[in-house]
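*Asks:* the following comprises the amino acid sequence and a computationally predicted model.
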Amino acid sequence: MAETSTTSTPSTSPKSLLTFRETVSEFKFIPSPDGSSPVVRRSPRKRTVTEKMKYEPESDDDVLPTMSTPKSSRKRSDSFFESGNASRAASRSPKKQKRGYAPPEVYAHLNLLSDYLAEGLDVTFCGINPGYMSAETGHHFANPTNHFWKCLHRSGFTPTLLHPSKDFTLPEEFNLGLTNLVDRPSAEAVELSSEERALAVPSVLAKIARYKPRMFCFVGKGIWTDVERVLKKASTKPATSMLDSSAPPSPAANVSTPKRKGRAKKTPPPEFVYGVQPYKVVHDVKPDASNVRETLFFVVPSTSGRVVSHQLPDKVKLFTALKEVSEDVKRGAYDTLSMAIVNVPMLTS
């Protein structure tokens, strides 16, 4: 009879087996998707206090890609950074607020600027009002960031770059003039009211009628908007720009167009074009070649350094175009027949 050998197997209790499975599950290996070496996946809930301190990241860049930060530590970290950002924001200087209307007494301590005008100038430049630095120094466009004097030089109006302190030499040496729409100074143009600018338009037109420049250039689109609003009330189209009255009327001229239901679409206004504007002032003078019979209007962007819509090269191009037009007007080679005629006495009376 064959001998039967038996091997004794140590008994394993259910409690020890459960403990063993929990220990092994913490070191479970999961293969990575790209086939590289397996990555250990350990639940952060089962880490001891020592482990949490060991793997606590110092910054966002130090966070391990395979380990998620406990929610409690994220909350503490977020609150820390939020408090830090709040303290840094509080230490910064407050944001500069936009200016609004300022009454004349705010800048009553500043001086007014003198106009530099003469009769029969080629171009007279008109700004909106003297800036703070111009009023302090007593010279037009005195702020170093202003492009006016650079534009004059680079466009050929002046052979050299003039300093603002030489503004008084423009009428006699270069046949150019300087004036402003509003006389009182301010730090920014927005500190003038719209009513104040509108009331100043007749005085500017009176200067045009008195000194008769060939070209009157507004340095800034906003100034022209104020002036044109007044010019439209006292301007008439010449007969050459109107339709020929002898031509038969169009068959559809007397046919009423039926109204469509619904809200009508508004036609957007035409885009503003810098340069010569469709208005002129006709002066009552003798037909002499030495007299200026008409004054044309020209608009260039503001030469302030704060204007970002037009950079210095763009402004120089428009100043160059102004010089070319003024030379054509001086030779009598510029056609003005289709321009509206402004009745200056009606506006200045």
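*Replies:* Perfect, thanks for sending it.
*Asks:* only C-alpha atoms from now on, for both contacts and neighbour counts.
*Replies:* OK.
*Asks:* burial measure for His139, as a count.
*Replies:* His139 has 21 neighbours, counted by other CA atoms under 10 Å.
*Asks:* report the secondary structure state of it.
*Replies:* Under DSSP: H, G, I helix; E, B strand; the rest coil, His139 falls in the coil class.
*Asks:* and it, what is it in contact with?
*Replies:* 113, 164-165, 167 (CA atoms under 8 Å, 6 or more residues apart in numbering).
*Asks:* this is the comparison structure:
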Amino acid sequence: MRFSREELASANGRTLADVIAPDLAVLFCGINPGLLSAASGFHFARPGNRFWPALHRAGFTPRQLAPSDQEELLDLGFGITNVVDRATAGAAELRAEEYRTGGQALRAKVREYRPRWLAVVGIGAYRVAFDAPKAVMGRQEAVLGETGVWVLPNPSGLNALWTTPRLIDAFRAFRLVTGVPDASCAPLSDNDAS
């Protein structure tokens, strides 16, 4: 996916459709769409973002999905949404009020779709959106109805604090808590083997 500077700039402020269905095992929640995601229509589309590799290497998916494969997540019991719908060049452009409003919308979405787990990828976004300034990574005390809440590290390549191995370990630890079987060990179908 290659977009001109003008095409990316025109994606500023756009929204990105959720990948969502009722009763998912996990609804993954990003901070907000980046410009490349908004321009392409695919979540976590920036090449340096480690969401898709971490998801696979932690055992959530049988192969590493590309952003354009995002709808395949639904068949595996997973979905994607964002705390803030508005696309920006970086999360630093978001205002605290947008996080709070997004947190309210996210709560309503969880009530409607009833995933077993909500996994927010970004501690800063979670702290503001859920008014939990002392929250730490991992399982949260707060639950949303019957939905457990977990905070994972932000998979952005700009998040140097979390190396790729540490990020994968965090995703794997979460998968183990959810009871989701290790899909990375699933046998390949004839289509995957070629």
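*Replies:* Arrived safely. All values reported here derive from a predicted model rather than from experimental measurement.
*Asks:* what TM-score do we get after superposing?
*Replies:* Superposed pair, TM-score by TM-score structural alignment, normalised by the length of structure 2: 0.83. Supporting alignment: 172 aligned residues with a CA RMSD of 1.9 Å.
*Asks:* hang on, the earlier thing: out of the contacts of His139 of structure 1, which comes closest to Ala321 of structure 1?
*Replies:* Nearest to Ala321 of structure 1 among the contacts of His139 of structure 1, counting by CA to CA, is Asp167 at 21.8 Å.
*Asks:* hmm, that closest one is touching His140, no?
*Replies:* Yes. Contact criterion CA atoms under 8 Å: Asp167 of structure 1 and His140 qualify, at 6.7 Å.
*Asks:* the two - which one has more neighbours?
*Replies:* Counted by other CA under 10 Å, Asp167 of structure 1 and His140 do not tie: His140 has more neighbours, with 28 against 20.
*Asks:* just to revisit the earlier point, list residues touching both of Asp167 and His140 of structure 1?
*Replies:* Overlap of the contact sets of Asp167 of structure 1 and His140 (by CA under 8 Å, 6+ apart) is empty.
*Asks:* neighbour-wise, which one of the contacts of His139 of structure 1 leads?
*Replies:* In those, the most neighbours by other CA under 10 Å go to Leu113, 22 neighbours.
*Asks:* list the contacts of it.
*Replies:* Here Leu113 of structure 1 is in contact with 130, 134-135, 138-140, 183 (CA under 8 Å, 6+ apart).
*Asks:* need the three-state assignment for it.
*Replies:* Quick answer, by three-state DSSP: Leu113 of structure 1 is coil.
*Asks:* what's the counterpart of it in structure 2?
*Replies:* Structural alignment places Leu113 of structure 1 opposite Leu16 in structure 2 (criterion: TM-score structural alignment).
*Asks:* what span of structure 2 lines up against stretch 126-142 of structure 1?
*Replies:* Counting by TM-score structural alignment, stretch 126-142 of structure 1 sits on residues 29-45 of structure 2.
*Asks:* so Cys151 of structure 1 sits right up against Lys323, yeah?
*Replies:* No. Using CA under 8 Å, Cys151 of structure 1 is not in contact with Lys323, being 11.1 Å away.
*Asks:* and the closest residue to Pro171 of structure 1 other than its chain neighbours, how far from Phe157 of structure 1?
*Replies:* Distances taken as CA to CA, 6 or more residues apart in numbering put Gly177 closest to Pro171 of structure 1, at 5.4 Å, once the chain neighbours are dropped. As judged by CA to CA, to the nearest Å, Gly177 of structure 1 and Phe157 of structure 1 stand 12 Å apart.
*Asks:* comparing these two, which residue is more hemmed in?
*Replies:* Gly177 (27 against 20).
*Asks:* on the three-state scheme, the counterpart of that one in structure 2 is what?
*Replies:* In structure 2, the residue matched to Gly177 of structure 1 (TM-score structural alignment) is Gly79. Following three-state DSSP, the label given to Gly79 of structure 2 is strand.
*Asks:* can you pull the contacts of Gly79 of structure 2?
*Replies:* So Gly79 of structure 2 contacts 18-21, 24, 26-28, 73 (CA under 8 Å, 6+ apart).
*Asks:* of the residues you listed, just say which sits nearest to Asn49 of structure 2.
*Replies:* Phe28 (14.5 Å).
*Asks:* so how far does the helix or strand hosting the closest one sit from its counterpart in structure 1?
*Replies:* Secondary structure assignment for Phe28 of structure 2, by DSSP states H and E: strand 26-30. Following superposition, strand 26-30 of structure 2 is found to deviate from structure 1 by 0.5 Å on average (mean CA distance after the TM-score superposition for structure 1).
*Asks:* dump the contacts of Leu113 of structure 1 into CSV; add distance to Tyr274 of structure 1 as well.
*Replies:* Output for the contacts of Leu113 of structure 1, formatted as CSV (distance: CA to CA, whole Å):
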residue, distance to Tyr274 of structure 1
Pro130, 22
Ser134, 26
Ala135, 28
Gly138, 29
His139, 26
His140, 22
Asp183, 25
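*Asks:* helices of the stretch 201-349 of structure 1, start to end?
*Replies:* 221-231, 312-331, 344-348 (DSSP state H, counting those that start in this stretch).
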